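A.B. asks: quick check, what structure comes out for this input:
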Amino acid sequence: MEYLLMIYRDEAKVREMTPAQGAEMTAAFGAYAEALQKAQVLRAGERLRPSNDATTVRTRNDKTEVLNGPYAETREQLAGYFLIDVPDLDQALAWAARCPGAQYGALEVRPIWPRSEY
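C.D. replies: Next up is the predicted model:
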């Protein structure tokens, strides 16, 4: 079953990192992605640009609104993701716990709804 591991972190804290801390974090994510690849569970994964680069689209009453920036104002923003394919939620949670993002913020683990089921 596929699970999306969504990485949330406080962008302000990332901006405060020293170059050495940033390099350490990047290396940790690289090692994690390599472990996912070696285990043959990685389907996709990418780092996202900061939330101020986002554009939000909403449609209400047949009118489309396009807003610059993220929709929600929260302390932690979606920073990246890994799409993995593992047998069950327990294994998805185990991989999420190993993700460096769990140390820098939080991970939301969400099962993917297979197209064949809707």
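
A.B. asks: hey, let's count contacts and neighbours off CA atoms from now on
C.D. replies: Fine.

A.B. asks: which of the helices or strands spans residue 35?
C.D. replies: Applying DSSP states H and E as the criterion places residue 35 in helix 19-38.

A.B. asks: now for the following helix or strand past that helix, which elements pack on it?
C.D. replies: Sequence order places strand 42-47 as the next helix or strand after helix 19-38, per DSSP H and E. Packing partners of strand 42-47 (3 or more C-alpha pairs under 8 Å, 6 or more residues apart in numbering; DSSP states H and E): strand 77-85.

A.B. asks: which residues are in contact with the next helix or strand after the strand it packs on?
C.D. replies: Downstream of strand 77-85, the next assigned helix or strand under DSSP H and E is helix 89-98. The contact list for helix 89-98, computed with C-alpha atoms under 8 Å, 6 or more residues apart in numbering, reads 3, 5, 32, 84, 86, 102, 107, 109, 111.

A.B. asks: let's see this one next to it:
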Amino acid sequence: MGPHKLHKCLPLVIFLRNWLKYALTGDEVKKICMQRFVKIDGKVRTDVTYPAGFMDVISIEKTGEHFRLVYDQGVLFTMHHISPEEAKVRIGGFESFSYRKTHPCWHLKMDNERKE
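C.D. replies: Below you'll find the model as predicted:
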């Protein structure tokens, strides 16, 4: 089990070879990754099959480029070029909420301060 589901991710080799055209073959992508130039969400990744998913930040240290993967039209991935300051921000966290069941089919979301 990886960080993202298989149908909701993009392997790093596809991103570097097909989209950014940094390499012509998978072996070249492997050499780039083994030199530790590629970071996903601030962590160095050397596995070319590592799955990058929705809202992940992919940073290329050698060129100083940063990209965020987002959905285009809700189905296909697209990449947005972002600034280094924005690359440090991790988007996609969830807060804990309490739910109160009032009816067999109804659930109310309440703030943590309003628990009774």
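
A.B. asks: and the TM-score between these chains?
C.D. replies: Once superposed, chain against chain, the TM-score is 0.25 (TM-score structural alignment, normalised by the length of structure 2); 59 aligned residues with a C-alpha RMSD of 5.2 Å.

A.B. asks: could you dump the contacts of helix 89-98 of structure 1 into CSV with distance to residue 19 of structure 1 and neighbour count added?
C.D. replies: Formatted as CSV, the contacts of helix 89-98 of structure 1 follow (distance: C-alpha to C-alpha, whole Å; neighbours: other C-alpha atoms under 10 Å):
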residue, distance to residue 19 of structure 1, neighbour count
3, 32, 23
5, 26, 24
32, 20, 17
84, 30, 23
86, 34, 17
102, 20, 15
107, 24, 23
109, 29, 19
111, 35, 16
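
A.B. asks: now the two most distant members of those residues.
C.D. replies: By the measure C-alpha to C-alpha, 32 and 111 form the most distant pair in those, at 20.0 Å.

A.B. asks: name the single longest helix found in structure 2.
C.D. replies: helix 26-34 (DSSP state H).

A.B. asks: packing partners of that one?
C.D. replies: helix 12-14.

A.B. asks: 7 Å instead, please
C.D. replies: Packing partners of helix 26-34 of structure 2 (3 or more C-alpha pairs under 7 Å, 6 or more residues apart in numbering; DSSP states H and E): none among the helices and strands.

A.B. asks: just to revisit the earlier point, with distance to residue 67 of structure 1 as extra columns, can I get the contacts of helix 89-98 of structure 1 in JSON lines?
C.D. replies: Listed next are these as JSON lines, based on distance: C-alpha to C-alpha, whole Å:
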{"residue": "3", "distance to residue 67 of structure 1": "29"}
{"residue": "5", "distance to residue 67 of structure 1": "26"}
{"residue": "32", "distance to residue 67 of structure 1": "34"}
{"residue": "84", "distance to residue 67 of structure 1": "31"}
{"residue": "86", "distance to residue 67 of structure 1": "36"}
{"residue": "102", "distance to residue 67 of structure 1": "30"}
{"residue": "107", "distance to residue 67 of structure 1": "26"}
{"residue": "109", "distance to residue 67 of structure 1": "27"}
{"residue": "111", "distance to residue 67 of structure 1": "28"}
